[in-house]
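Colleague: What would the 3D arrangement of this be:
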Amino acid sequence: MFKRVSLFLLTNILIVATISIVTSLLGVKPYLTAQGINYESLLIFCLLWGMGGSFISLLISKMMAKMAMGVQIVELNGPYHELVATVHRLAKKAGITKMPEVGIYNSPEVNAFATGPSKNNSLVAVSTGLLEQMNQDEVEGVLAHEVAHAANGDMVTMTLVQGVVNAFVMFFSRVITFAISQALKDEEGRGGLGFFAQTAVIFVLDILFTILSKPIVMWFSRYREYKADAGGAELAGKQKMIAALESLVRYQDRIMTDDSNMGTLKIADKQSIMALFSSHPPLEKRIQALKTSN
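Modeller: Next up, the predicted model:
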């Protein structure tokens, strides 16, 4: 079965690449002057479009998650009323005024995620595998972790980080493309990259630099996991949070068999040989951090 890549990363790559193609095709190059590149204008241009693309990703994150994961929303008066009641109780304790949507997606993996454009417009979803494999305290620990993500505004801060990274990706890809074009011109200033070649080079560099910049975003993602663990411990109790992580350790081999969607939003992610590209710290380190915290 085809393994889908992380929706968060893919969405941002596609948005940045799409904006690059559209702006090139439309000839929108406010940073180019007769004397060359106006670097101040280029930086402003890239910040506007880079942040804009990232915030578009944030605004559609709940819809994309529901579509990609097949999330079914559950209600207080339905068969999963205890799950919804627990999320709402934790959300109120965390100071969230508008209760998150609660959803379930059909998957054997033991996992959960939170997403949404703000803490008062969020979604907390769990897999059927998690509900089948974890006891009530462990499930509460997982839910507390996800509610902490929402309460901490992690979706927004991740968007800001990704937006800034996107802006610099666009900035450097255009500077390098301009330099290549200039280097290919003759002494009389003729030649250089043509329109379609320039568009292609920008497109390729945008994707390349987005991939190369991923470790920066993933470092912040790992940092916020520790913060969400600490927040989950405050909401549900340290022992429940530790129990949830220890339960994930027991099922880690099963989790690691799936490339897993929404990897940057889930409570657990597979370990990678390339640790710099991992969105989550090792579970053992997270457990140890909780045990040694005050």
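
Colleague: drop to CA atoms for contacts and neighbour counts, all remaining ones
Modeller: Will do.

Colleague: Return the list of helices and strands in contact with the longest helix along the chain.
Modeller: Counting by DSSP state H, the longest helix found in the chain is helix 154-183. Using 3 or more Cα pairs under 8 Å, 6 or more residues apart in numbering; DSSP states H and E, the elements in contact with helix 154-183 are helix 7-25, helix 39-59, strand 112-118, helix 195-212, helix 214-236.

Colleague: tell me the angle it makes with helix 195-212.
Modeller: If you take axes from the mean of the first three to the mean of the last three Cα atoms, to 10 degrees, helix 154-183 sits at 140 degrees to helix 195-212.

Colleague: still on that earlier bit, Serialize the helices and strands packed on helix 154-183 to a markdown table and add fields for distance to V156.
Modeller: Output for those, formatted as a markdown table (distance: least, Cα to Cα, whole Å):
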| stretch | distance to V156 |
| --- | --- |
| helix 7-25 | 13 |
| helix 39-59 | 8 |
| strand 112-118 | 7 |
| helix 195-212 | 19 |
| helix 214-236 | 12 |
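
Colleague: Contact partners for W219?
Modeller: Residues in contact with W219 (Cα atoms under 8 Å, 6 or more residues apart in numbering) are L276, S279.

Colleague: Quick check: it vs K98, distance?
Modeller: 30 Å (Cα to Cα, to the nearest Å).

Colleague: Likewise for L25?
Modeller: Distance, L25 to K98, by Cα to Cα: 42 Å.

Colleague: check contacts around I287.
Modeller: For I287, the contacting residues are I242, L245, E246, by Cα under 8 Å, 6+ apart.

Colleague: thought the first one was touching L290?
Modeller: Read it as I242. Yes. If you go by Cα atoms under 8 Å, I242 and L290 touch, sitting 7.0 Å apart.

Colleague: higher neighbour count, those two?
Modeller: Neighbour count, other Cα atoms under 10 Å: between I242 and L290, I242 has more, with 24 against 17.

Colleague: Now for the more buried one, which secondary structure element holds it?
Modeller: helix 238-250 (DSSP states H and E).

Colleague: Buried residues of that helix, list them for me.
Modeller: Neighbour counts over helix 238-250 (16 or more other Cα atoms under 10 Å) mark K238, K240, M241, I242, A243, A244, L245, E246, S247, L248, V249 as buried.

Colleague: Second chain to compare with the first, below:
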Amino acid sequence: MFKAVFLMIGVICTGLSIAFADYWLSKLGLKELVGAREYAVFFWAGGIALTGALSTWYLANDMAVWSVGAEYVKSDEPSLANIQALVAALSLAAGLKHQPKLAVYPVQDINAIVVARSRRSSTIAISKGALDRADDSQMRAIIGYCVTKIASGEIIPLLLLQGVVMAFTLFPTRMFALLLGTSLRTAEEDTPSDTIERVLTAILEVLFLPFTALLIRYYSREIENRADRRAAAILGADRFKTALKTLESESAPRVFRESYALPHKFGMTKLPRLWLLGFHASYGLRAQRLDV
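Modeller: Take a look at the predicted model:
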């Protein structure tokens, strides 16, 4: 525990040090040796990328559980012994050497959240609604999809992608804001207004955000499609598709619980289903894609 805390403190301090390199170089009088003010944006973006990517990756499991109010299931919990056995059996069939941790979160939708820092450290959080209402074939489809997603290892780069994409979103916004602010100079020695740059940065971030969301949406759905095909190979294609179709009929098609661009869920506020925010396809669409 202490090792993890010290590691995260080190990562955050390193990232913040890079992010505020421009400030410290100015204080030490070394700014002219490193370069002009414009080059400080590279240091700033690098710090954000490092801190965002590594912290998202390292804290992924605990953040996912905490954000939805889930609780880890003890290995000797008698009421969920059959679910634990199913996770163990399907993990073995998917080629996982380490069984994912199991958690339950208090939502009545039939759903599950899967997050993995590595194949050795992963978590499957199943909704209370799935435990109460899903039949055996549906539960096999849900857990089978989760374990194949972990076994492929493709979910791990998605965690790191958050920080990298964030950097490539923030970098152009800061650069454009800096250039526009610089263009407002009335004389060469004047300094652009920091307030104007902050306002421009906020506006440009809003404009760039949809492109960031589209990139994550595309990668997330590609991972989902490949995980579905692997799960179908383990459980049987017809059986898996039938389970997805029955899950579709029992789910509210116009409501979903995603309000973030991460592989795990922050907040459980119901939002109208928007195409841009749909990082995961509906059960029905997932069943249709298996026929392609």
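
Colleague: picking that back up, what's the angle from the helix holding I242 of the first structure to helix 214-236?
Modeller: Going by the same axes, to 10 degrees, helix 238-250 of the first structure is angled at 130 degrees with respect to helix 214-236.

Colleague: what about D259 of the first structure, which SS state?
Modeller: Three-state assignment for D259 of the first structure (DSSP: H, G, I helix; E, B strand; the rest coil): coil.

Colleague: picking that back up, the helices and strands packed on helix 154-183 of the first structure: which one's closest to T159 of the first structure?
Modeller: Comparison of these against T159 of the first structure by Cα to Cα identifies helix 39-59 as nearest, at 5.8 Å.

Colleague: next helix or strand past that closest one?
Modeller: As assigned by DSSP H and E, the chain's next helix or strand after helix 39-59 of the first structure is helix 61-69.

Colleague: chain center to that following helix: distance?
Modeller: 13 Å (Cα atoms, centre = their mean, to the nearest Å).

Colleague: That one vs the second structure, average distance?
Modeller: Superposed on the second structure, helix 61-69 of the first structure shows a mean distance to its aligned partners of 1.7 Å (mean Cα distance after the TM-score superposition for the first structure).

Colleague: Show residues contacting that helix.
Modeller: The contact list for helix 61-69 of the first structure (Cα under 8 Å, 6+ apart) reads V71, Q72, Y105, T115, G116, P117, S122, L123, N261, M262.

Colleague: Can you tell me the closest non-neighbouring residue to the first one?
Modeller: Counting by Cα to Cα, 6 or more residues apart in numbering, V71 of the first structure lies nearest to Y105, which is 4.5 Å off, once chain neighbours are set aside.

Colleague: Map the one you found across to the second structure for me.
Modeller: Alignment note (TM-score structural alignment): Y105 of the first structure maps to Y105 of the second structure.

Colleague: looking at it, its match is touching I126, isn't it?
Modeller: Yes. Using Cα under 8 Å, Y105 of the second structure is in contact with I126, at 6.3 Å.

Colleague: Looking at those two, which one has more neighbours?
Modeller: I126 (25 against 21).

Colleague: got the contact list for F43 of the second structure?
Modeller: I18, A19, F20, A21, D22.

Colleague: distance of it from I113 of the second structure?
Modeller: F43 of the second structure is 35 Å from I113 of the second structure, where distance means Cα to Cα.

Colleague: for S55 of the second structure, same thing?
Modeller: Counting by Cα to Cα, the separation of S55 of the second structure from I113 of the second structure is 19 Å.

Colleague: swap in G69 of the second structure?
Modeller: Counting by Cα to Cα, the gap from G69 of the second structure to I113 of the second structure is 12 Å.

Colleague: who's more crowded, the two?
Modeller: Neighbour count, other Cα under 10 Å: between G69 of the second structure and I113, I113 has more, with 21 against 15.

Colleague: right, and that one touches H264 too?
Modeller: Yes. I113 of the second structure lies in contact with H264 (Cα under 8 Å); the separation is 6.6 Å.

Colleague: what's the spacing between L131 of the first structure and I19 of the first structure?
Modeller: Separation of L131 of the first structure from I19 of the first structure (Cα to Cα): 40 Å.

Colleague: What of D253 of the first structure?
Modeller: Relative to I19 of the first structure, D253 of the first structure is positioned 39 Å away (Cα to Cα).

Colleague: Now do the contacts for E197 of the second structure.
Modeller: By Cα under 8 Å, 6+ apart, the contact list for E197 of the second structure reads R174, A177, L178, L180, G181.

Colleague: if we go to 10 Å?
Modeller: Applying Cα atoms under 10 Å, 6 or more residues apart in numbering to E197 of the second structure gives the contacts T173, R174, M175, F176, A177, L178, L179, L180, G181, T182, I203.

Colleague: Give me the neighbour count for the first one.
Modeller: Using other Cα under 10 Å, the number of residues around T173 of the second structure comes to 23.

Colleague: Then the third one?
Modeller: In terms of burial, M175 of the second structure registers 18 neighbours under the definition other Cα under 10 Å.

Colleague: I'm done for today, thanks for sticking with me.
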